[in-house]
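Asker: fold the following for me, if possible:
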Amino acid sequence: MYEVKPKSPIDYISLAISRVGLFLVAVIVGIMFYEVVMRYFFERPTLWVNEMSLWIGGFIYLLAGLYVLQQRGHIRITLLYDAVPRWVQRVFDVISTICICIFAAMVIHGGMTEAVQKYGRWETFGTAWDPPIPATMKPAILIISALIILQSIANLIADWNETPLPEGVVEDDVIEELKGSYRQTVSDRHD
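Answerer: As a prediction, this is how the structure comes out:
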């Protein structure tokens, strides 16, 4: 798989934030491995691994949504989109962007009071370990929703004058880049 190259400052921000999600997956694997070792080899299960993996997993889910939007990997009815002229595709893009922005704005509007309250009283999860999952996740949802609004508008602006390729078609420069990577891998194996 190849990544869409960044075209705007918000693209760079989205990619940088999304890279954190890549490392968080490794953190979850590491702490789950630690839990298995502690539970089954030392018979000393932890109190914190389950909640920590839920907490980190929630952040990964949020970051993944932002990454998919930046990569233009969201669901689109390509059979219809690819069959219409570019001006109709632009209309579809505008409608899609408006829908995304309205939804994200409603999430922000509807969750602002609750997020401020949970963060203000540093609400915890209510378990034995008692991490501040609600106090951190609710504001994070609002922050990511705001970034989704910015990213969807940036996508619309960046893609406005481009002619999108039909689904499954890859640009020549990407193919050449992949060929170069393959050649390098093959030559590394022979050395």
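Asker: C-alpha only now, for contacts and for neighbours.
Answerer: Will do.
Asker: now the helices: where do they sit in the chain?
Answerer: 9-40, 49-70, 78-81, 86-120, 133-159, 172-190 (DSSP state H).
Asker: distance check, the most centrally placed residue in the chain against residue 177.
Answerer: Nearest to the mean C-alpha position of the chain, by CA atoms, centre = their mean, lies residue 64 at 2.0 Å. Residue 64 sits 25 Å away from residue 177, going by CA to CA, to the nearest Å.
Asker: now the other sequence, so there's something to compare against:
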Amino acid sequence: MIAAIKFIDNAVKKTLTAFCAVLLLAMVAFTVYSVVMRYVFKAPPIWGDLLTVLSNIWLVFFALALTVRDKDHIALDLIYNWLPRKAAFFIQQFWTAVIFCLGIVMIVWGIEAVQTMGGKYWEMWYFTWEDGGIVFKPNYMPKKFAIAIVPISGFLVCVAAVASIVEDSLRLKAGTYRQAGDLDAFE
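Answerer: Here you go, the predicted model:
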């Protein structure tokens, strides 16, 4: 059972890392394309800046879940090192629980924001295949797609926080617990 959980945890981490890499690449590609089109060809795409911003937003929110799981978020490592190991453990778990609560807030209000968000991005058309060719349709992308990452990220943050708490608790019980600042990069 533990092996299956570790496998899933590792698969989620690799998937999120891959998404972050793709989004970073997309962000750079959209920016370079927009700049070249704007300054070299004097014909900037109307969608370039929007896709750059959307890629950035989604990248940051996916990376948030990764940092919670890897315990790379802002921590008081210096203070943890001065405290007895069990006291540091409980403080670290308290902050991870606070981050879990932040994930719940992101889920609840994120879903509400997605449901109530109006408007559409006029720059973002979609295309379809009609009459043997590609036809652009003026049915613009809803703005709620941009903020849909908030509840998704909230869920991922909650899962990461729970996994972190369980992992740390098992390590404390086994006598192998180390604080976040003590973790190896390639563990």
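Asker: now the residue nearest to the centre of structure 1. Nearest residue, chain neighbours left out?
Answerer: residue 18 (6.6 Å; CA to CA, 6 or more residues apart in numbering).
Asker: before we move on, what about residue 154 of structure 2?
Answerer: Per CA to CA, 6+ apart, closest to residue 154 of structure 2 is residue 103, 4.0 Å.
Asker: neighbours of residue 94 of structure 1, how many?
Answerer: Around residue 94 of structure 1 there are 17 other residues, counting by other CA atoms under 10 Å.
Asker: OK, contacts around it?
Answerer: Shown in contact with residue 94 of structure 1 (CA atoms under 8 Å, 6 or more residues apart in numbering): residue 156.
Asker: can you rerun that using 10 Å?
Answerer: 88, 100, 152-153, 156-157, 160 (CA atoms under 10 Å, 6 or more residues apart in numbering).
Asker: ok, residue 28 of structure 2 next?
Answerer: Counting by CA under 10 Å, 6+ apart, residue 28 of structure 2 has contacts 22, 34, 52, 55-56.
Asker: of the helices of structure 1, which is nearest residue 127 of structure 1?
Answerer: For residue 127 of structure 1, the closest of the helices of structure 1 is helix 49-70, at 8.5 Å, according to CA to CA.
Asker: and residue 32 of structure 2, how far is that from residue 60 of structure 2?
Answerer: For residue 32 of structure 2 relative to residue 60 of structure 2 (CA to CA), the value is 20 Å.
Asker: hang on, residue 65 of structure 1 packs against residue 149?
Answerer: No: using CA atoms under 10 Å, residue 65 of structure 1 is not in contact with residue 149, being 11.9 Å away.
Asker: comparing those two, which residue is more hemmed in?
Answerer: residue 149 (20 against 17).
Asker: quick check: the aligned residue in structure 2 for that one vs residue 115 of structure 2, distance?
Answerer: Aligning on TM-score structural alignment places residue 149 of structure 1 opposite residue 158 in structure 2. Shown here: residue 158 of structure 2 relative to residue 115 of structure 2, a distance of 21 Å by CA to CA.
Asker: returning to that earlier point: farthest-separated two in the contacts of residue 28 of structure 2?
Answerer: Top of the distance list for these (CA to CA): 22 and 34, 17.9 Å.
Asker: who's more crowded, those two?
Answerer: Per other CA under 10 Å, whichever of residue 22 of structure 2 and residue 34 has more neighbours is residue 34, with 20 against 14.
Asker: I figured the more buried one hits residue 26, correct?
Answerer: No: look at residue 34 of structure 2 against residue 26 with CA under 10 Å: they stay out of range, at 11.9 Å.
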